[in-house]
Structure formats: C-alpha cells, structure tokens
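1. Dropping a prediction and its sequence here:
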Amino acid sequence: MRLAPVTTDGRLATMSPGRMVHHAHQEFKTMSRYRELLAEKEQLEKLIAEARGQEAASALEKVRATVAEFAFTPEDVFGNPRKKTRRAAAAKYLNPETGDTWSGRGRAPAWLKDQDRERFRITE
C-alpha cells in the first residue's frame, strides 16, 4: 500500500514528491532569509541605540553649557509647572441694599438693569 505524500504541516500534497522537495527547499531558503533579516535588524537596533546615546550626550552637554552661561533657572527653561490662576477681578460696582458686587465683567446683574451704573460705582 502506497501512502499519499503529506506536506510539512500535515496536509495532503497536491504536487509530485520531486516538486515537494523543491518547494520545501524554497521554504527553507525563505525562512533562512527571514532569520538573516531579523539578525540584521537586531544589529541595526543596537547601532541606533549607540548613536542615539552619543547624540543625546552631546546635546545634553550643550544644554548644560548654555544653562550655566546664562544662569537659567528651571522655571526659565521649563516654565512654571503650576498653572497660573487668575485672580478674581476687583469689584467696581456695589449694591448698597444687599452688599452684592459686580466687577464690570460679563453679564450685568439684575440689580443694575436699567439703572445708571455710576450711582453704584465703588470710588475707593
């Protein structure tokens, strides 16, 4: 009894045994080329890391020299890390009946509607 040819992954072969050998050899060459390329990639990644390290060291040296030359502070270089908060605007108008105030910014309050604003202006 003759067995049907089977491929390396267990499927039935649809080609002649001689063709299968040739095909297997091609697959091996492809895998071999793939492995070579992976090895080259690894070498290139090492070279890239070395070059980056050298460039970074050189750049850092220049930055440090410039910072020292001009006596920059961290705030000069990086800015203030805290967000600057706005101070509330000073009150310009006062409702003498309730003590409510308005800065003059934004929509006018109801107590100032249809009124002469100068009557309510804070003069201090």
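-> Ah, there it is.

2. contacts, neighbours, all on C-alpha from now
-> OK.

3. immediately after the host helix or strand of residue 65, which helix or strand?
-> Secondary structure assignment for residue 65, by DSSP states H and E: helix 17-70. Remark: after helix 17-70, the chain's next helix or strand is helix 74-78, criterion DSSP H and E.

4. helices or strands up against the helix or strand that that next one is followed by?
-> Next helix or strand after helix 74-78 toward the C-terminus (DSSP H and E): strand 93-94. Secondary-structure packing of strand 93-94 (3 or more C-alpha pairs under 8 Å, 6 or more residues apart in numbering; DSSP states H and E): strand 101-102.

5. also this one, for the comparison:
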Amino acid sequence: MSTQEELEELVEQRKLLDEKIEQCRNEARGKAIEQALSLITTFRLTPEDLFSSMKKGKAKSKAPPKYRDPETGKTWTGKGPTPSWLKDKNRDDYLIKAQ
C-alpha cells in the first residue's frame, strides 16, 4: 500500500470516527439535558443559582454627579465626554457643593 493510499484510508476512517463521535455526543447531550432539567426542578434552582459564578468582575457603581447645569438640572460625573452645556465654560462655576 502506498503512502497516498494509506493517507486516503486514514482520512476516511477519521471521517467515520468523527460522525460516530457526533452521534454519541448528541445522544449523551439529550440525556444530560434531561438530567439537568430534573435537578433544576427538584431543587428549584434559579438562573442565579446556576450562573452566578460566571459573572465577570464586579458590578460598577455609578459615580456621584460632580457638576450640575442650573438651568436644566442635568448633571455630569466628570467622567466621559464633556456635555455640551459645560463645554467652553469654567467648570468651577458648575461644581456641586458638598453638604
């Protein structure tokens, strides 16, 4: 048997194995889903119970406003793009005084 023939035979075997693996995976997946649903029902599990450890990082807290437009009452934290009502103005005039 030549190297080319051996390669073609191995590729065909791989194709058949890949198909068999996919078939077994699909059968096992169905059983796994049934088992998971049974456990969820039995223990009354919520999405938070199941996926809370998957959250990435901490929730960001919103920064308190630092500036206020006296005309409209709109505020700005001082982070991000400067709002149009504060552009080209002295920011000190719009600072929210700490109480």
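-> Arrived safely, thanks for sending. Predicted model, so just to flag it, every value in this text is computed and none were measured.

6. TM-score, when you put one on top of the other?
-> The TM-score (TM-score structural alignment, normalised by the length of the second structure) is 0.53; 66 aligned residues with a C-alpha RMSD of 3.1 Å.

7. hang on, the earlier thing: which elements pack onto the helix holding residue 65 of the first structure?
-> In terms of contacts (3+ C-alpha pairs under 8 Å, 6+ apart), helix 17-70 of the first structure is packed against no helix or strand at all.

8. For the corresponding residue of the first structure for residue 50 of the second structure, give its distance to residue 68 of the first structure.
-> With TM-score structural alignment as the criterion, the equivalent of residue 50 of the second structure in the first structure is residue 77. To residue 68 of the first structure, residue 77 of the first structure is 12 Å away according to C-alpha to C-alpha, to the nearest Å.

9. what's the answer for residue 31 of the first structure, then?
-> 55 Å.

10. do the same with residue 55 of the first structure
-> 20 Å.

11. what do you get for residue 83 of the first structure?
-> 26 Å.

12. out of these two, which sits in the busier spot?
-> The neighbour count for residue 83 of the first structure versus residue 68, taken as other C-alpha atoms under 10 Å, is higher for residue 68 (11 against 7).

13. Aligned counterpart of that one in the second structure, please.
-> Aligned partner of residue 68 of the first structure by TM-score structural alignment: residue 41.

14. any idea how far residue 33 of the second structure is from that match?
-> Taken as C-alpha to C-alpha, the span from residue 41 of the second structure to residue 33 of the second structure is 12 Å.

15. do residue 39 of the second structure as well
-> Taking C-alpha to C-alpha, one finds residue 39 of the second structure at 10 Å from residue 33 of the second structure.

16. same question, residue 59 of the second structure
-> 31 Å.

17. just residue 20 of the second structure next, same as before
-> Computed as C-alpha to C-alpha, the residue 20 of the second structure to residue 33 of the second structure distance reads 20 Å.

18. ditto for residue 48 of the second structure
-> Taking C-alpha to C-alpha, one finds residue 48 of the second structure at 18 Å from residue 33 of the second structure.
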